[in-house]
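Enquirer: With the input below, show me the fold.
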Amino acid sequence: MTTRRGFIGGATAAGAITLLGGAPAVASDTLETGTTDAVLDTAARQRQARDAILNVNKGMRSNYAVLKSDLIKQLSPVIVVQNDAKGGKFTLVLNGTQEAANPVSEVFELAKSISHVPLGIFSVIAPYLSDRIPNLPNASRIDPHDLKMVAFKGTGNTDWTTPLQAYATTLTTARQQLERANLPLEMVGSCSRLLDAAVRFINQSLASRTFDMKSFEDFSGSVYPDIRTNMKYAADAQIAGVQGIMKTWRAKVGEEGWKDLYVVVLSQWTTSVLNQNSIIIKPCMNPAKVKTHLIDLPAVEAPSDPIFVALDNLARIVQDNIAAEMVFPVDQEVADALKGQQDLLSDEILDQLDGVTAGPGLASSAAYSGAAGAGALTATAVAAPAAADACPFHARSAQA
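Expert: All right, here's what the predicted structure looks like:
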């Protein structure tokens, strides 16, 4: 015989599981058969009803995917830029055809190769650093928690000696061959000094079988002027190469088509704000459309099919531009959200959280509102003037 307490307890458990989307667990020794069947029947009808509702969105997504797939074939003209060690691979998509080029002189890659030497040494020794910040001029800028995570092997381990010696051999070989590389004389000088200083630091560290953050910063600080010289030559090479290919393709596309040009720049998150190629490309585009047609697309790693990834995302952007105005003709703010990078629910969520006290250790909704505003500047599809102000590097420079 079912008791009142047993019935309420069983029904409550069943209702809770049903609410979470699962089938209700009903104890046979608690409920009578008729009651169990009724509960199961109600749960089944609810699941069926909810599935019918969810199928509406599945249908939308299916139709949306078909439109996007067909639209990809119509995108033109588009330039896809893959940032790489060579200064960038550029692909022009025009009326169903593709043309690729690596327009940047090899001087760009050579200058960056030598400039990366301090980072190459750091990558070897970092796990063996002390996890305590020494008394350095920039000590306040080093996050203690980050340092502890990077210096995960500690100073008692000398396994760094073998890879560091191997890297020294690589640097020595490059130094011996430097004069034959036919580089600008000033760049030969900067590269020579940088390589010599790096080999000295490595040899001293190997001889004493020790190093620390200060000794490395003394080395890296001493070669900074030479890195700046190399950066100048790398930038010159990249500007000349990118401007050259843009001029060539502009003539091919024609002025009428060029004014509607989309450019998608694929980059890593760490270079997605004020990306070098985006900066050079921006003045080459139609000023009236550059804000919406120059798109920085950050990724974790380079995609296996970068052209498809760029066009697939661009197709979504293009169709959302039209959908936004047609689906939300009475609310321009919501339409702008669909057209841009803002999530449609973000404003509503911020409104509902406004004034709500956050839990321990969490920022208030007002703080998120401010962060959302700042984020909108840095995440906008390419380097608007406000994005430069939001750049962490510029912020640090201003503080300094």
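
Enquirer: switch to C-alpha atoms for all contacts and neighbour counts from now on
Expert: Fine.

Enquirer: Contacts only, for Glu99.
Expert: Thr91, Leu92, Val93 (CA atoms under 8 Å, 6 or more residues apart in numbering).

Enquirer: In the chain, where's the longest helix?
Expert: As assigned by DSSP state H, the longest helix anywhere in the chain is helix 33-72.

Enquirer: related to what we said a few turns ago, among the contacts of Glu99, which one has the most neighbours?
Expert: Within these, most neighbours by other CA atoms under 10 Å means Leu92, with 23 neighbours.

Enquirer: Could you also give me the structure for this next sequence, so I can compare it with the first?
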Amino acid sequence: MAGSTHTVTNQAPPLVGHDVFTGDRVLTAAVERHLAPELREEALAELSGLGRSCGSLQSREWAVQADAGPPVLRTHDRYGHRVDEVDFHPAWHRLLGKGVAAGLTAAWTRPGGHVRRAAGFLMWNQVDAGTCCPLSMTHAAVPALRTDPELAAEWEPRLTSQVYDRGLRPARLKAGALFGMAMTEKQGGSDVRANTTSARPLAEDGTYTLTGHKWFCSAPMSDGFLVLARAPGGLTCFLVPRVLADGTRNVFLLQRLKDKLGNRSNASAEVEFDGTWARRVGEEGRGVPTIIDMVAATRLDCVLGSAGLMRQAVAQAVHHCEYREAFGAKLADQPLMRNVLADLAVESEAATTLGLRLAAAQDAAEAGDERERALLRLAVPAAKYWVTKRCAPLVVEAAECLGGNGYVEESGMPRLVRESPLNSVW
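Expert: Predicted coordinates for the structure are as follows:
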């Protein structure tokens, strides 16, 4: 029969239409272990709903579309006016909106919020790590802003909102807001004490103008940014709003977008400040201590993000091997392959367990537990180092379990491979 040689057999079906949360026994057990009994029923139901969304065909399609249609910089409008905007694929907005609605920026205002949010964030990284960047920075900005009660009162309700309000407007007119961070510069990178961006005081009310540049500014369409600049009293933390209170645009000049290995759905920009209005956060000369709580929160998100990538890579590898036959048996039943899959699963599950334990420590520290706070100071940097460094080799090994199929874009594995070094580089 014509075309009979093209009958497709011995291929794994797509891994879609499942609950990413309830299908992950280690994750569900960690949530149950670390949440108070009175919170478990609601949290498990909520996370299962998010798990179904993460495992849906629709979410997977949006992630592919957002990755294949990366953001585009528009410096000027058709008339020559400077606008400095970034256009995102519609799928990006759908994904980001779902992440905000799922409470991935709302941990600080909910009982057991950090454990619940950590589980959701780990799952959302399995869909699209690009949108996790603004979700992480928005979440992490809260402790830094709390050093200034006035700023916290103004911004925290919007940052912890579960409403995605994407328009660029004054914060007071928005139901929800997103935050970014701009610390590094061309000449220094992570050595922020080499920063040269200057801050000139405008008045005694903590307002300044900034002049300088930032080498990496992710999610440049966010509503506000925490920025380090050199004030008369030394390196200082500032809040730079994208839109000023009177509705005019702040001076936020986008020079270009980075052409990155992975994380392609997200925009990372080089930005220039030229008389940019800013509000001081914390004391002059205390910029690093002020912003360090934000850095610590994003470090924990690096652990959770890498754990999510590892989990998705292992899930894809196991799924493939449960269907694919070779040499007379399912791949999953071949002794050497079983050893490989077991090793991958153990490391993935360890990363998940560690990430949720640290999130539970954050909840306890927020409640005043100083032992847990001390644990966070030591364990978060160590976990960030180890888990993120192990992510890339694990994901590559998982891709190899699919053979040549894992080297093809349609499998989704190359996107995971490109994403896997990001958190260790951060």
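
Enquirer: And the TM-score between them?
Expert: TM-score of the superposed chains, computed with TM-score structural alignment, normalised by the length of structure 1, equals 0.25; 146 aligned residues with a CA RMSD of 6.0 Å.

Enquirer: CSV for the contacts of Glu99 of structure 1, including distance to Asp336 of structure 1 and secondary structure?
Expert: Converted to CSV, these look like this (distance: CA to CA, whole Å; DSSP: H, G, I helix; E, B strand; the rest coil):
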residue, distance to Asp336 of structure 1, secondary structure
Thr91, 29, strand
Leu92, 28, strand
Val93, 27, strand
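
Enquirer: all helices for the stretch 151-300 of structure 1, in order.
Expert: Secondary structure of the stretch 151-300 of structure 1 (DSSP state H, counting those that start in this stretch): helices at 161-177, 185-208, 213-222, 224-253, 255-258, 276-281, 290-293.

Enquirer: Now do the longest one against helix 185-208, angle only.
Expert: Just to be clear, that refers to helix 224-253 of structure 1. Here the directions of helix 224-253 of structure 1 and helix 185-208 differ by 130 degrees (axes from the mean of the first three to the mean of the last three CA atoms, to 10 degrees).

Enquirer: circling back: pull out the buried positions in the longest helix of structure 1.
Expert: By 16 or more other CA atoms under 10 Å, the buried positions in helix 33-72 of structure 1 come out as Thr36, Val39, Leu40, Ala43, Arg47, Lys68, Leu71, Ile72.

Enquirer: and the last one, what does it touch?
Expert: If I follow you right, that is Ile72 of structure 1. Leu311, Asp312, Leu314, Ala315.

Enquirer: can the contacts of Glu99 of structure 1 go into CSV with extra columns for distance to Ala376 of structure 1?
Expert: Putting those into CSV (distance: CA to CA, whole Å) gives the following:
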residue, distance to Ala376 of structure 1
Thr91, 28
Leu92, 29
Val93, 29
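
Enquirer: From these, pick the one nearest Ala207 of structure 1.
Expert: Thr91 (49.7 Å; CA to CA).

Enquirer: buried residues in stretch 226-244 of structure 2?
Expert: Buried positions in stretch 226-244 of structure 2, judged by neighbour count with 16+ other CA under 10 Å: 226-231, 234-244.

Enquirer: Just the ones in strands from these, please.
Expert: Counting by DSSP state E, the buried residues of stretch 226-244 of structure 2 place 226-231, 234-241 in strands.

Enquirer: Widest-spaced pair of these?
Expert: Gly234 and Pro241 (21.5 Å).
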